[in-house]
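# sequence isn't available, so here's the structure alone:
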């Protein structure tokens, strides 16, 4: 199996869309929490010009991973972005590709002056990147342990988290 030394990150290109959709659908298909719309979500964000950052991981020229970042609202604070979906081809999961995509994306957002990043996901996974759950945030009017934030700058986030409308289907 190849190591991370063989993995290259680059911005999504227009001819990557179908490969990203298939990769995402296949990566999420076996997951109990998936509703099967993750590939369509990326397409909807792309159509709405709401992909702030869309990065692919390639290995020997083949796309093996993808991460998307899009604008999000966190209370009344500007400059927040949502992480997700993120997908890695099944045979390459567990080899650090997802972590590399996340770390690169977060660094890019921070360099560009973002205030922070929010996501809905497994706290056991995302805590390694510094994401935390806070009772000061709600999503659809309720607290959720799956809503997590990583603040880069500015005040602590308080209030309702709102993802791009594409997340609502």
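The structure has been received and is ready for your questions. Bear in mind that the values here come from a model prediction, so they are computed numbers and not experimental data.
# rest of the way, CA atoms for contacts and neighbours
Fine.
# tell me where the chain has strands.
7-11, 53-59, 62-74, 77-88, 116-120, 137-139, 147-151, 159-163 (DSSP state E).
# take a look at this one as well, against the first:
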């Protein structure tokens, strides 16, 4: 969460995801939602939240972070098309489904389908 002048300026959530067929060794999280107060958009608040979140994920041993989002935006943080790693999602998305491995070899265990927590799926309905 980003706080400015005692007001919340932005928020990002990283939540556990599940990677089926990749083996028990892979521990991904999904990033979403991210929101920035309109008055502080385009000032780097969202970028700062994502970068800090990725650092924290790396510190606690997360293997990879996935996102369903704008490739033009998320590629700035090193996210790549997940299908290049053999990953799919429960949603009909290819170009917008992206992944960022947090260390070398994190996704070398094979192909898989990434699913989100039930609460994330329910929020989108």
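Looks like it arrived, so ask away. What you see is a predicted model; the values in this text were computed from it and never measured.
# circling back: what's the closest of the strands of the first structure to residue 25 of the first structure?
strand 77-88 (8.6 Å; Cα to Cα).
# against which helices or strands is that closest one packed?
helix 17-28, strand 62-74, helix 97-111, strand 116-120 (3 or more Cα pairs under 8 Å, 6 or more residues apart in numbering; DSSP states H and E).
# go with 7 Å
Contacts defined by 3 or more Cα pairs under 7 Å, 6 or more residues apart in numbering; DSSP states H and E place strand 77-88 of the first structure against helix 17-28, strand 62-74, strand 116-120.
# returning to that earlier point: would you convert the strands of the first structure into CSV that also reports mean neighbour count and distance to residue 26 of the first structure?
As requested, those are exported to CSV (neighbours: other Cα atoms under 10 Å; distance: least, Cα to Cα, whole Å):
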stretch, mean neighbour count, distance to residue 26 of the first structure
strand 7-11, 16, 20
strand 53-59, 21, 15
strand 62-74, 23, 11
strand 77-88, 22, 9
strand 116-120, 24, 20
strand 137-139, 19, 27
strand 147-151, 23, 24
strand 159-163, 19, 23
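# rebuild those as a markdown table, extending it with distance to residue 98 of the first structure.
Below are the strands of the first structure laid out as a markdown table (distance: least, Cα to Cα, whole Å):
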| stretch | distance to residue 98 of the first structure |
| --- | --- |
| strand 7-11 | 11 |
| strand 53-59 | 9 |
| strand 62-74 | 7 |
| strand 77-88 | 6 |
| strand 116-120 | 15 |
| strand 137-139 | 25 |
| strand 147-151 | 17 |
| strand 159-163 | 21 |
